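Peer 1: When you get a sec, could you give me coordinates for this:
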Amino acid sequence: MRAGADRRRGYPAGEARRERILAVALQEFAENGYRGASLARIAERAELSQAGLLHHFRSKEHLLTAVLDHRDELDLRRYDLGGVRTGADALGVLVDVVEHNSRVPGLVQLFTVITGEAVTADHPGHDWARRRYRRLRGEVTRALGRAVESGEFRAGTDPEAHADRLIAMMDGLQNQWLLDPDRVDMAAVFRGYVDDLVALLRP
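Peer 2: A predicted model of the protein is given here:
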């Protein structure tokens, strides 16, 4: 009975330690990329021994996967376009995401660094990046397609082509903003692009 109680008391502490490791690893991967990141440095920053770190995450690749999975969970909630009523609302969700990203530069830097590295097929984040783009492209394409079918956007609109352009705009702005945040207002530029696009696509 006592041992079970101890385990129950220890579980939240273990979860808190795991969350701490993920937060530190996110920062390390964002600053140095996957190949430049160091398990020893992550352990030191998380105030653990390297053996203690490997108790929670058995390898550097496993740790990266856990960090990316955590980001995916956040993205799935933010990029939920299935319940929106109109095409303009769907594009408004993307504007909200960009505005949110402007407040979390560490996450944006992680995404930019990892996806840049992940273009090589042997990178452990390669499959994650490809799945993410396919999912996002599909979500945006379906939302725009529903707007065309309902008559909100004009007939002849190519939903997939506009989805590709929207994603390219988001990622390109993120790169410019990370390099020169004082000059580039990522949220304002993207909001203006979406406003122009909605005006263009109206019948």
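Peer 1: C-alpha only now, for contacts and for neighbours.
Peer 2: Will do.
Peer 1: who does the helix or strand containing Thr141 touch, helix- and strand-wise?
Peer 2: Per DSSP states H and E, Thr141 falls inside helix 126-150. Packing partners of helix 126-150 (3 or more C-alpha pairs under 8 Å, 6 or more residues apart in numbering; DSSP states H and E): helix 87-101, helix 159-179.
Peer 1: And this one, please, so the two structures can be compared:
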Amino acid sequence: MRTRRGPYAKSAERRQQIVEQAYRAFATRGYHGSSLREIAAASGISLSNLQHHFATKEELLVTVLTRRDEQGHGAVSGRQGLPFREHVLAQAAANEGVPGLIALYSILSAEAVTQEHPGHAYFAERYEALREEYEAEFSTLRAQGRLRPGVEPALAATTVIALWEGVQLQWLYAPDRVDAGAALRAYLDLVIVPQADAL
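Peer 2: Next comes the predicted model:
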């Protein structure tokens, strides 16, 4: 039994090592600026060995993006069920605590604007899902009397996403001077009525 599990465990460990090195490469040089050969060298293996685990760079990118999502969701595990405002602020703080997560997202989302980029569909679907999720949250707040007059849920959803990504990008340049959580809190406080005031 052990002899059968040994190679599997070693293979899984090798895949994880490759994904970690690809994560670092994509977060610093982007998808187009990174090569499988460089990632293989950083992983301490040959290119053919890497391609045994990931046949193409596109396949490796998808795995890295999946890993990024797992890290992002894992960073706020145990905080499910938080009100929308608090969840956004908790996620923003958690993102800053995961090394490379914001850089990876910022670089790849900018690169993936072109339709031929292998990450294009991932980001297009992600933005659509976020807009729908946040619009639903703002619509719920409006139904509860907690959205300030004149605020449209769809526009507020798009604005939160734009603000969040823009301020995170600035944070990459000046982490000691830019506070993404503070910027998001200020905007949300402009459009959301405190619960006590809505009663």
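Peer 1: on that earlier part again, what's the average distance of the helix holding Thr141 of structure 1 to structure 2?
Peer 2: When structure 2 is overlaid, helix 126-150 of structure 1 sits 1.1 Å from its aligned residues on average, using mean C-alpha distance after the TM-score superposition for structure 1.
Peer 1: circling back to that earlier point, Throw the helices and strands packed on helix 126-150 of structure 1 into TSV and include distance to Tyr34 of structure 1, thanks.
Peer 2: Below are those laid out as TSV (distance: least, C-alpha to C-alpha, whole Å):
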stretch	distance to Tyr34 of structure 1
helix 87-101	21
helix 159-179	18
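Peer 1: if we can go back for a sec, Provide the aligned range in structure 2 for the helix holding Thr141 of structure 1.
Peer 2: Aligned by TM-score structural alignment, helix 126-150 of structure 1 corresponds to residues 120-144 of structure 2.
Peer 1: Give me the aligned partner of Gln176 of structure 1 over in structure 2.
Peer 2: Under the alignment by TM-score structural alignment, Gln176 of structure 1 pairs with Gln170 in structure 2.
Peer 1: Its match touches Val178, doesn't it?
Peer 2: Yes: between Gln170 of structure 2 and Val178 there is a contact under C-alpha atoms under 8 Å: 6.7 Å.
Peer 1: thinking again about what came up before, from the middle of its chain, how far away would the helix holding Thr141 of structure 1 be?
Peer 2: 14 Å (C-alpha atoms, centre = their mean, to the nearest Å).
Peer 1: Specify the angle between that helix and helix 87-101 in degrees.
Peer 2: Relative orientation of helix 126-150 of structure 1 and helix 87-101, computed by axes from the mean of the first three to the mean of the last three C-alpha atoms, to 10 degrees: 150 degrees.
Peer 1: Could I get the buried residue list for helix 126-150 of structure 1?
Peer 2: For helix 126-150 of structure 1, burial by neighbour count (16 or more other C-alpha atoms under 10 Å) applies to 126, 128-129, 136-148.
Peer 1: aligned partner of Ala51 of structure 1 in structure 2?
Peer 2: Per TM-score structural alignment, the equivalent position to Ala51 of structure 1 in structure 2 is Ser48.
Peer 1: any idea how far Glu165 of structure 2 is from Thr158 of structure 2?
Peer 2: 11 Å (C-alpha to C-alpha, to the nearest Å).
Peer 1: for stretch 145-153 of structure 1, the distance to its chain's centre please.
Peer 2: Taking mean C-alpha positions (C-alpha atoms, centre = their mean), stretch 145-153 of structure 1 and its chain are 27 Å apart.
Peer 1: Matching Arg15 of structure 2 against structure 1, which residue comes up?
Peer 2: In structure 1, the residue matched to Arg15 of structure 2 (TM-score structural alignment) is Arg18.
Peer 1: Contacts only, for Gln115 of structure 2.
Peer 2: Contacts for Gln115 of structure 2 (C-alpha atoms under 8 Å, 6 or more residues apart in numbering) come out as Ala121.
Peer 1: ok but it is inside a helix, no?
Peer 2: No: in this structure, Gln115 of structure 2 is coil, not part of a helix, as judged by DSSP: H, G, I helix; E, B strand; the rest coil.
Peer 1: So for Leu60 of structure 2, what's the nearest residue that isn't a sequence neighbour?
Peer 2: Nearest non-adjacent residue to Leu60 of structure 2, counting by C-alpha to C-alpha, 6 or more residues apart in numbering: Phe54, 5.9 Å away.
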